[in-house]
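1. Sequence and predicted model, in that order:
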Amino acid sequence: MNWIILIIAGLFEVGFATCLGKAKETSGTTATLWMVGFFISLSISMFLLYKATQTLPIGTAYAVWTGVGAVGTVLVGILYFKEPAEFWRVFFLFTLIASIIGLKFVSN
């Protein structure tokens, strides 16, 4: 169950990174609302990370949390913000995914 909580925490990390990207593109009230979304996503992400570390090793949990967030943020960047999807970028994205899966298999 804590692995699921950890993955959800990573998805909220994607949420706060996305909100930051949108806040940068806007101004006024819209930017403020994106920043509110950023702080809400950040708070939920940190709380869920804290809950997951109650039973998972902190090093593994943090690595998986940042990895899920990094993979998700890159995918959002490619799909939503029209960032480049160059070969090496996608290649290293898949190596990061493989590393996250590997950590799951070698953790207690």
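-> That came in fine, so what should we check first?

2. C-alpha from now on. contacts and neighbour counts both.
-> Fine.

3. quick one: the helices in the chain?
-> Ranges of helices in the chain, per DSSP state H, are 2-25, 28-52, 58-79, 87-106.

4. tally of neighbours for the nearest residue to Thr32 once chain neighbours are set aside?
-> With sequence-adjacent residues excluded and distances taken as CA to CA, 6 or more residues apart in numbering, Thr32 is closest to Ala23, at 7.2 Å. Ala23 is flanked by 21 other residues according to other CA atoms under 10 Å.

5. ok, and here's another one to check against it:
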Amino acid sequence: MAWILLVLAGLFEVGWAIGLKYTEGFTRVGPSVFTIVSMIISVLLLGLALKTLPVGTGYAVWTGIGTVGTALLGIYLLGEPATAARLACIGLIVAGILGLKFAV
């Protein structure tokens, strides 16, 4: 169950990271509310997951999911470059997340 909470926390982290782009410095109400709510949910779910997972593993996986998701959505939604090197680095982060999952 902790891993499910951690993955959900990571997905909400992606939501708030991408949401920040759309807030335009927190001047747009809708995206700002979405971003703030996503931040709160993400941290709450992380806290629940860390009740049973080691903090180093949980935090690394949480930020890894956030990093990979944000990078991929940046490519898809925001037209950021999808170079081979960038995709390979994203793959390395995914490998690290999986390694931490199976090392616990």
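-> On my side now, so go ahead. These numbers come from a predicted model, not from an experiment.

6. What is the neighbour count of Ile41 of structure 2?
-> Around Ile41 of structure 2 there are 17 other residues, counting by other CA under 10 Å.

7. and what of Val106 of structure 1?
-> Residues lying near Val106 of structure 1 (other CA under 10 Å) number 8.

8. And it? What does it align with in structure 2?
-> Using TM-score structural alignment, the partner of Val106 of structure 1 in structure 2 is Ala103.

9. and if you look at Gly77 of structure 1?
-> Aligning on TM-score structural alignment places Gly77 of structure 1 opposite Gly74 in structure 2.

10. I'd like the distance between the spatially closest residue to its match that is not a sequence neighbour and Leu72 of structure 2.
-> Spatial nearest neighbour of Gly74 of structure 2, excluding adjacent residues (CA to CA, 6+ apart): Glu80 at 5.6 Å. Plainly put, Glu80 of structure 2 is 9 Å away from Leu72 of structure 2 if you go by CA to CA, to the nearest Å.
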